[in-house]
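Undergrad: build me a model from this:
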Amino acid sequence: MAEVNLNRLSVFVALVRAGSFTAAAEVLGMTKAMVSQHIARLEAELGVTLLSRSTRRMTLTEAGSTFHAACLRILAEAEAAIAQVGRGQEKPSGTLRLTATGDYGTAVVAPALADFLHLHPEIQADLVLDDHMSDLIAERFDMAIRMGWLRDSNLRSARLGSFRQLMVASPAYLARRGTPRVITDLASHDWVALALLATPLRWTFTAPDGSRRTVRMRPVAQANNVTATHALVLHGGGVSVLPDYLVTDDIRDGRLVVLMAQYSLPDCGIYAVYPGRQPPAKVRAFIDHMRATVATPA
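TA: Predicted structure coming up:
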């Protein structure tokens, strides 16, 4: 049996509903000859006769009647599937599968996601925290929250906001080693490096007058994620640069001290990244929710 052209199923159903080739042609917007040709080819593809024709009337054969009932179910299921996809584009629903880094995911994304689920009870969530860049398509993620500077890719992105990079140390460390006063002092201090960065030991600072100074740090320890780097610094391991969303409470409560605040490091972007040109409503809704979350001070 040849491969069946599924487009002919709708022509067959329309013909049976209309009751004649002439009436079906009018409904379908095609010629009577074209309708007849579609049915003839469908019968050839199936290898059965669907209709008994005479000069005055048309009737379904036994095979045609059975096939017609099956076609009605198939087309109804297709229409329902199309409608369901359309609703997914219009109203947030289903499971939102997303990924983020361990530090930002714990500190910001997870709390924001909990609030989002309260607002949208028809949505479920699957949050995966991973400091390595996931393949959204291969791992079937709806979206990712990514930090810093985006690499070129075929994915779409939406900027959510930004965060500041702050150089910090614990009071215990500063009591033991002294507080650096000028940029050149940093080269002699204990540095806790974040191994994920492209240049974890070389940092360029901008002075109030706009001049830039680059310093190479002396590492005493390194960690492969921001959370571990934060813990090392918090417990007196040394000096490091950490994101503001992770250290704001520590600075406020005196557990960490900002060093040489007059010098600045570049702000880093926070992005929602997703595959496809038209993200579903659940993704669009969470992007809006994250924008509001990032824009609202904690």
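Undergrad: contacts, neighbours, all on C-alpha from now
TA: Fine.
Undergrad: so where do the helices sit in the stretch 101-250 of the chain?
TA: Secondary structure of the stretch 101-250 of the chain (DSSP state H, counting those that start in this stretch): helices at 102-104, 110-119, 171-177, 226-234, 244-252.
Undergrad: also this sequence, please, to line up against the first:
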Amino acid sequence: MMDRLTSMAVFVRAAEAGSFAAAAPALGMSAPMIGKHVRFLEARVGAQLLHRTTRRQSLTEVGRAFLERCKLVLAEAEAAELLAQDLQATPRGLLRVNAPVTFGSYSLTPMLTRYLRRYPEVSVDLTLTDRVVDVIDEGYDAVIRIGPLSDSTLIARALKPYRLVAAAAPAYLAERGTPQAPVDLAAHECLGFSYWARASLDVWDFTGVDGVTHRIKVRSRLTVNTGPALRAAAVEGFGITLQAEEMLREDLATGRLVQVLPDYVGPSRAMRILFPASRRPTPKLRSFVDVVVQAFGP
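TA: The predicted model follows:
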């Protein structure tokens, strides 16, 4: 029995060549064998695909429509085979990645070292910045982005929300008092992170056990664009900082900082990994995205 995909490929080449004889050399088969493939397809669809005479051939109306569909089917079949080959390919080459400073320093980098041990033929150029980079123009393979998604031309995979906690030094709390409820923050020195300016710099959200969210307008005399700098100001006792728990974990464990409003859930920001839309992502990119989603996925 003839293979349908092979017969479709023969039919497309014969239709484009204009005759069975013209298509025969490229296909590596005789004109009569090409005719058998075409008749096989005509029997399957129940309609004539080609008008054939001793001198020329032409597509029927059904043949023209069938030809376009055959091209699509053959293209998809080729893409499926290439994808299967890629899945077995070894990730290799340089991967350029961008991530926010705090997440990149305290969460992504430890994961990257494990990724690089797993794939020894991959190297990573990681850039940490809280600036929103242009993935295409600046040549990144993938970026981690926290906050609203504005570029719809990229493929986005959701990660778990980026959760924040409020903390202050014991000396600050001894001098200014410890907030008991979110509303108390309005009377405190709250350290501002300028990276959140797009999402509302001077409003902090806290959710109680009852599910009610309290939106508090805070006052920030000191605003900085990196989390580590705000952490340093908090450790010095200047005010209350709102930062990722991952970054503050050691300070909280040693007592350099104390969590403020521990009975409330602090704000969170949407976090995603973004990469350029591509029909066939490279093995290095696909493996990296899969590892990130596995480590930080929702």
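Undergrad: circling back to that earlier point, including mean neighbour count, could the helices of the stretch 101-250 of structure 1 go into CSV?
TA: Shown next, in CSV, are these (neighbours: other C-alpha atoms under 10 Å):
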stretch, mean neighbour count
helix 102-104, 19
helix 110-119, 14
helix 171-177, 15
helix 226-234, 20
helix 244-252, 16
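Undergrad: got these as JSON lines, with distance to residue 125 of structure 1 columns?
TA: Shown next, in JSON lines, are the helices of the stretch 101-250 of structure 1 (distance: least, C-alpha to C-alpha, whole Å):
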{"stretch": "helix 102-104", "distance to residue 125 of structure 1": "16"}
{"stretch": "helix 110-119", "distance to residue 125 of structure 1": "8"}
{"stretch": "helix 171-177", "distance to residue 125 of structure 1": "40"}
{"stretch": "helix 226-234", "distance to residue 125 of structure 1": "23"}
{"stretch": "helix 244-252", "distance to residue 125 of structure 1": "23"}
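Undergrad: residue 154 of structure 1: which of those is closest?
TA: Closest approach to residue 154 of structure 1 among these is made by helix 102-104 (23.7 Å; C-alpha to C-alpha).
Undergrad: measure the mean distance from that closest one to structure 2 post-superposition.
TA: With mean C-alpha distance after the TM-score superposition for structure 1, helix 102-104 of structure 1 departs from structure 2 by a mean of 1.3 Å once superposed.
Undergrad: now what about that helix, what contacts it?
TA: Outside helix 102-104 of structure 1, the residues that touch it by C-alpha atoms under 8 Å, 6 or more residues apart in numbering are 129, 130, 131, 225, 226, 227, 245, 246.
Undergrad: now do the longest helix anywhere in structure 2: distance to the chain's middle.
TA: Secondary structure of structure 2 per DSSP state H: the longest helix is helix 61-88. Remark: helix 61-88 of structure 2 is offset 27 Å from the chain centroid, using C-alpha atoms, centre = their mean, to the nearest Å.
Undergrad: sec struct for residue 95 of structure 1, please.
TA: Using DSSP: H, G, I helix; E, B strand; the rest coil, the structure places residue 95 of structure 1 in strand.
Undergrad: residue contacts, it?
TA: 123, 124, 125, 126 are the contacts of residue 95 of structure 1 under C-alpha under 8 Å, 6+ apart.
Undergrad: and the residue nearest to it when sequence neighbours are not counted, how far from residue 91 of structure 1?
TA: In this structure, residue 95 of structure 1 finds its nearest non-sequential neighbour in residue 124, 4.5 Å apart by C-alpha to C-alpha, 6 or more residues apart in numbering. Going from residue 124 of structure 1 to residue 91 of structure 1 by C-alpha to C-alpha, to the nearest Å gives 14 Å.
Undergrad: got it, and residue 29 of structure 1?
TA: 33 Å.
Undergrad: please say which of the two ends up with more neighbours.
TA: The neighbour comparison of residue 29 of structure 1 against residue 91 (other C-alpha atoms under 10 Å) goes to residue 91, with 15 against 10.
Undergrad: would you agree that one is in contact with residue 281?
TA: Yes - with contact defined as C-alpha atoms under 8 Å, residue 91 of structure 1 reaches residue 281; the gap is 5.6 Å.
Undergrad: count of neighbours near the residue nearest to residue 95 of structure 1?
TA: Neighbour count for residue 124 of structure 1, taken as other C-alpha under 10 Å: 14.
Undergrad: might you report the residue contacts of it?
TA: 93, 94, 95, 96, 117.
Undergrad: so how far is residue 230 of structure 1 from the fourth one?
TA: Counting by C-alpha to C-alpha, the separation of residue 96 of structure 1 from residue 230 of structure 1 is 29 Å.
Undergrad: repeat that for the last one.
TA: Residue 117 of structure 1 sits at a distance of 29 Å from residue 230 of structure 1 (criterion: C-alpha to C-alpha).
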